[in-house]
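Trainee: Test case, fold it:
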Amino acid sequence: MEEIRKAIEEKDAKKLAALLYYKVDELSDEELEEVLREAEKLALEAEDWELYKLVVYYYHEFLNVDKIGEFEEIAEKKGTFEVRFHLADLYFLIGELEKSLAMYTSLLEEEIAKGNMRHAGEIYYNMALIQEELQDYEKAYELLERAEKTFESLGDSERVMEVKVYKAYVRFEMGEPNVAKAELAKLLPELVGSGNGRLLAEVHLSFEEIFEDGDNYEAALQECLYAMLRAVGTEYYDVAFDALVDVLWQLFLEDDFSTVYNNMDMFAAAFPDLADFFEGVKKLALFKEGRIEEKELTEAIEKVKDRRLLDLLEFLGEAEL
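Mentor: Alright, predicted model coming up:
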């Protein structure tokens, strides 16, 4: 919350948007309402439509407040690419996929006619997200290939690499996990050399999903570890940590407690600031399997002081098939 308040005080719309993407789940309803009220003022003042999109979405998603009509009025009045692009993305976020696709299609025609290929590349990428959501993976892959060619023509190597990572993941969704793993592995040397922690984390999280889908939880946990390490210092760290919690939840659901307690020490060693939490997870798994008494579990949990981490321990403890 302190980071968010600081971004608001500094009127840093870009920083605030990035924080809201990854930190919104940590806010109480009262905190969220306060943040959204200030963020809305800042977004409209700065005409930062990415931030405004997030404000409208979180009002809709968490507080049941509908400001979509207000966004539509602004888009009609302003008529710029940026405001319409983010309105199309808002439609995607709230599940109005066909409406989003129709707006992107209209924008794409206009931007190509203007020769603005960077905008076209961004539209291709976002349209691929919609087709993936619709489970038309062939179409999603085709759109990503168009995005890749577009960014290549612009010499934007970072965006090209982002598209390639996404393309590999879509190959997995197309039912080709071995091809996906090979394509992801091919990207690793260049990404390691570039030091792009966020994209490296995305690659490892893609591997994690592939291994989890194949019930290879040992490998999935290892990939979560790599993803968290690569994401340290980036906004993607919370995404990587949440992916780990999802794998742990699945393991508790399946009563695979040994895989949990045999792997928590490596996380505690890699992330000493979270050592008490991982020790708590380990003790919870040992208790569930009947290997320790409740008193030992309670003593471990009492060492965890962070409220969010305590809630996660409670969440994992409630997992049942």
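
Trainee: When you work out contacts or count neighbours from here on, use the C-alpha atoms and nothing else.
Mentor: Noted.

Trainee: from what I can see Lys167 touches Glu142, true?
Mentor: No - Lys167 is not in contact with Glu142 according to C-alpha atoms under 8 Å; the separation is 9.3 Å.

Trainee: One more, please, to line up against the first structure:
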Amino acid sequence: MEIEEIKKAIESENIEKVREILPKIIDSATDEELKEILEMVEELAKKTNNIDLYKNVVYYYAEFFGIDKITEFEELAKKAGFEGLLQLADLYALLGFPEKALEVYRDLTKEIEDPEKLGEVYYGMATVHEELQEYEKALELMKKAIEEFRKANNKEKMLQAEIYEAYLTFEAGDKVMAKEKLARLLPETPSGELKAQIHLAFEEIFEDEENYEAAIQECLYAMLEAKGSDFFEVAFDGLIDVIWQLMLEDEFEEIYNNMPMFKAAFPELGDFFEGVRRIALYKDGKIGREEVSEIILKVKDERLVSLLEFLGEAEL
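Mentor: As a prediction, this is how the structure comes out:
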């Protein structure tokens, strides 16, 4: 279904639709199907000069097929100027070349004077240092990004950076300060993706504290805030991570007691959440296998069925 959908989106040059569907088919498509789609998306990205879309294609080629298209991407990125170089640095980081990414960013700090662009460079550098688990350096750079966005009077980007800074504070080991920063930002943040990011940051802190009840609640808030946006998948994945952790720790009651509220909030995913609830009940010895199989048959989305099988450790 999604294969045909993305082909139609490519034919109609609907870039946003292509970007939305492409990550979803990665796990479900066969190698042959994925390669065909990547070739089509690559052609579309070049035709429309969409460097961001092309970066994703190059990454998937390398990640799933070991096909190196970095040199070709480097040439196009350098021709695209500042935005292209940002995408090049991001690609280097994605492919596991952090020093190359930092080199691109450092060169840009010497060339760029515009505060908003400089803020984006510092933000990107902070993400690389985070991946390297150099949290203090990441915090230092994120503070610089916040200051540059403040100079540029870009309140949205400044808020984004402040949320990230609060999360980095948690990663650096100060949970109390991280919660304080996030709580201060919460009332200042308009509903939508940014508020969802705050709730997901809270979720990770609570999960780290093994406060799973609070973590699940934060997932619910994040999903509600992100509903209708691309960030919904990120929030949904956050919930799946918490459920999986609870499965590993045999905390089944926590799962089946909380799934009804997700069914109520997201009726379009009702069968899926009922499936999660029944898997937890089955693992806790409360119901039989047939009751689980019955609900899984009602789930039509193959990706969601795969998730249910994953959560049930393919026992069903």
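
Trainee: circling back: between Lys167 and Glu142 of structure 1, which one's more packed in?
Mentor: Lys167 (24 against 15; other C-alpha atoms under 10 Å).

Trainee: aligned partner of that one in structure 2?
Mentor: Correspondence of Lys167 of structure 1 to structure 2, assessed by TM-score structural alignment: Glu165.

Trainee: what sits up against the helix or strand that contains that match?
Mentor: Glu165 of structure 2 is part of helix 155-171 when elements are defined by DSSP states H and E. For helix 155-171 of structure 2, the external contacting residues (C-alpha atoms under 8 Å, 6 or more residues apart in numbering) are 123, 130, 135, 138-139, 142-143, 145-147, 149-150, 175-179, 181-182, 185, 189, 194, 197-198, 201, 205.

Trainee: now with 6 Å?
Mentor: For helix 155-171 of structure 2, contacts defined as C-alpha atoms under 6 Å, 6 or more residues apart in numbering pick out 146, 149, 178, 181.

Trainee: in the superposed pair, what's the mean gap between that helix and structure 1?
Mentor: With mean C-alpha distance after the TM-score superposition for structure 1, helix 155-171 of structure 2 departs from structure 1 by a mean of 0.5 Å once superposed.

Trainee: how far does that helix sit from the chain's center?
Mentor: 16 Å (C-alpha atoms, centre = their mean, to the nearest Å).

Trainee: sorry, back to before: list only those of the contacts of helix 155-171 of structure 2 flagged as buried.
Mentor: 146, 149, 178, 181 (16 or more other C-alpha atoms under 10 Å).

Trainee: How about the first one: what's its closest non-neighbour residue?
Mentor: Right, Ile146 of structure 2. Met158 (5.2 Å; C-alpha to C-alpha, 6 or more residues apart in numbering).

Trainee: Could you tell me how many residues sit around that neighbour?
Mentor: 23.

Trainee: do the one 5 residues further on as well
Mentor: For Ile163 of structure 2, the neighbour count with other C-alpha under 10 Å is 24.

Trainee: three-state assignment of Ser229 of structure 2?
Mentor: coil (DSSP: H, G, I helix; E, B strand; the rest coil).

Trainee: Tell me the counterpart of it in structure 1.
Mentor: So, by TM-score structural alignment, Ser229 of structure 2 is matched to Thr234.

Trainee: Now do the SS call for the spatially closest residue to its match that is not a sequence neighbour.
Mentor: Spatial nearest neighbour of Thr234 of structure 1, excluding adjacent residues (C-alpha to C-alpha, 6+ apart): Arg198 at 6.6 Å. Put simply, Arg198 of structure 1 is helix when judged by three-state DSSP.

Trainee: Next one: Arg198 of structure 1 from Tyr236 of structure 1, what distance?
Mentor: Shown here: Arg198 of structure 1 relative to Tyr236 of structure 1, a distance of 6 Å by C-alpha to C-alpha, to the nearest Å.

Trainee: What distance do you get for the match of Ser229 of structure 2 to Asp265 of structure 1?
Mentor: Counting by C-alpha to C-alpha - Thr234 of structure 1 and Asp265 of structure 1 are separated by 24 Å.

Trainee: What strand or helix carries the spatially most central residue of structure 1?
Mentor: With distances taken as C-alpha atoms, centre = their mean, the residue of structure 1 nearest its centroid is Val239 (5.0 Å). Val239 of structure 1 belongs to helix 237-253 when elements are defined using DSSP H and E.

Trainee: For that helix, enumerate the helices and strands it packs against.
Mentor: Helix 237-253 of structure 1 is packed against helix 217-231, with contacts defined by 3 or more C-alpha pairs under 6 Å, 6 or more residues apart in numbering; DSSP states H and E.

Trainee: coming back round to it: mean per-residue distance, the next helix or strand after the helix holding Val239 of structure 1 to structure 2?
Mentor: Per DSSP H and E, the first helix or strand lying C-terminal to helix 237-253 of structure 1 is helix 257-261. Mean deviation of helix 257-261 of structure 1 relative to structure 2 after superposition (mean C-alpha distance after the TM-score superposition for structure 1): 0.7 Å.

Trainee: what about the helix holding Val239 of structure 1, distance to the chain center?
Mentor: 13 Å.

Trainee: Likewise for stretch 111-124 of structure 2?
Mentor: The answer for stretch 111-124 of structure 2 is 23 Å, by C-alpha atoms, centre = their mean.

Trainee: for stretch 17-28 of structure 1, same thing?
Mentor: Worked out by C-alpha atoms, centre = their mean, stretch 17-28 of structure 1 lies 11 Å from the chain centre.

Trainee: Give the buried residues for that stretch.
Mentor: Of all the residues in stretch 17-28 of structure 1, those buried under the rule 16+ other C-alpha under 10 Å are 17-20, 23-24.

Trainee: Could you pull up the residues touching the aligned partner of Phe273 of structure 2 in structure 1?
Mentor: Using TM-score structural alignment, the equivalent of Phe273 of structure 2 in structure 1 is Phe278. Phe278 of structure 1 sits next to 264, 268 when contact means C-alpha under 6 Å, 6+ apart.

Trainee: What is the equivalent residue in structure 2 for Tyr141 of structure 1?
Mentor: Checking TM-score structural alignment: Tyr141 of structure 1 goes with Leu139.
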